[in-house]
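[1] sequence and predicted structure below; questions after.
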Amino acid sequence: MNKNKLSEKEIIDIRSKMMFYIMNDLVGVATKKMRGITLNYMNDIMDINIIFDDKLTEEEEEEMQQIDTNTISSAYPILYDWQNRPILNIKQMNLNLIVIRPDIPIINKKGNLGWLYLRREY
């Protein structure tokens, strides 16, 4: 597999599994500040970008960091096979908490694995 070019099937498979893990971890901690969640995979790095419209409180930031820990452990089966060999060449997974004012559009911030969540904005 070319590290930077995934097939459509690989994109759908990774996106579906990551969406399940991340959305499951967000239950009870997602806030109305959340504008969108997108995934990007490039050069062996998986970025989970969560975009907010306002600065997070200390408690919200701690909850988001717990999602990072949970997602990495939950995603382990899609990253490694039963013999602990990498399925995807992901050497690093990052959770990026990004604040972008609500008057600035975020539609162009979509990662190459697409949006997992995008809030409707008026």
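    Thanks, I have it. If you're wondering where the values come from, they're calculated on a predicted model, not measured in any experiment.

[2] when you work out contacts or count neighbours from here on, use the C-alpha atoms and nothing else.
    OK.

[3] which one is N49 nearest to, not counting chain neighbours?
    Excluding the flanking residues, the one nearest N49 by C-alpha to C-alpha, 6 or more residues apart in numbering is N96, at 4.8 Å.

[4] put this next to the previous one:
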Amino acid sequence: MATISCPHCHQLVDSQAITCPYCRTTLKAYGHPGIPLHRATGEEYLCDSCTYHADDTCNFPKRPYAKDCTLYENLEASQLRLQEQREASSFDATVKKWTKRHQSLLLLLGLLFICLLVALSTG
């Protein structure tokens, strides 16, 4: 059984629990035990740092004052992920992937090139 810590009372509870058995804090969205329930810390609202609020695609009724949400996606993490994807699709990354996939072909071409140089130098 996997356990998590309750964000309110810090007791260990089953990771599939919808509410904490000790303090009754809601841990997951009702009816969706596989979906985590994101919570704001302190006085901040989740909407302040959510991707869906920033691009105006959120239709959550508590917006922009949501303190908990199942759809929350951190804006900074999303931007970092996009940056990593851009870097991964750059020309250098593409060349590195291609050479890694075709090492045997490059080795064969290298050997053929060496054989050609040897043949030209002895001829």
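    Looks like it arrived, so ask away. If you're wondering where the values come from, they're calculated on a predicted model, not measured in any experiment.

[5] can you calculate the TM-score here?
    The TM-score (TM-score structural alignment, normalised by the length of the first structure) is 0.25; 54 aligned residues with a C-alpha RMSD of 4.9 Å.

[6] residues near the nearest residue to L118 of the first structure once chain neighbours are set aside, how many?
    Excluding its sequence neighbours, the residue lying closest to L118 of the first structure (C-alpha to C-alpha, 6+ apart) is G36, at 4.3 Å. Look at G36 of the first structure: counted by other C-alpha atoms under 10 Å, it has 21 neighbours.

[7] wait, is G36 of the first structure part of a strand?
    Yes. G36 of the first structure sits within a strand when classified using DSSP: H, G, I helix; E, B strand; the rest coil.

[8] any idea how far L79 of the first structure is from it?
    24 Å (C-alpha to C-alpha, to the nearest Å).

[9] which stretch of helix or strand covers E10 of the first structure?
    helix 8-26 (DSSP states H and E).

[10] show me what that helix is packed up against.
    Other helices and strands packing on helix 8-26 of the first structure, by 3 or more C-alpha pairs under 8 Å, 6 or more residues apart in numbering; DSSP states H and E, are helix 58-79, strand 114-118.

[11] helices or strands next to the last one in the packing?
    Put plainly, it is strand 114-118 of the first structure. helix 8-26, strand 34-42.

[12] closest one to A75 of the first structure among these?
    helix 8-26 (6.9 Å; C-alpha to C-alpha).

[13] any buried residues in the closest one, and which?
    Judged by neighbour count using 16 or more other C-alpha atoms under 10 Å, the buried positions of helix 8-26 of the first structure are I14, R15, M18, M19, Y21, I22, D25.

[14] nearest spatial neighbour of the first one, skipping sequence neighbours?
    So that's I14 of the first structure. Per C-alpha to C-alpha, 6+ apart, closest to I14 of the first structure is I78, 7.6 Å.
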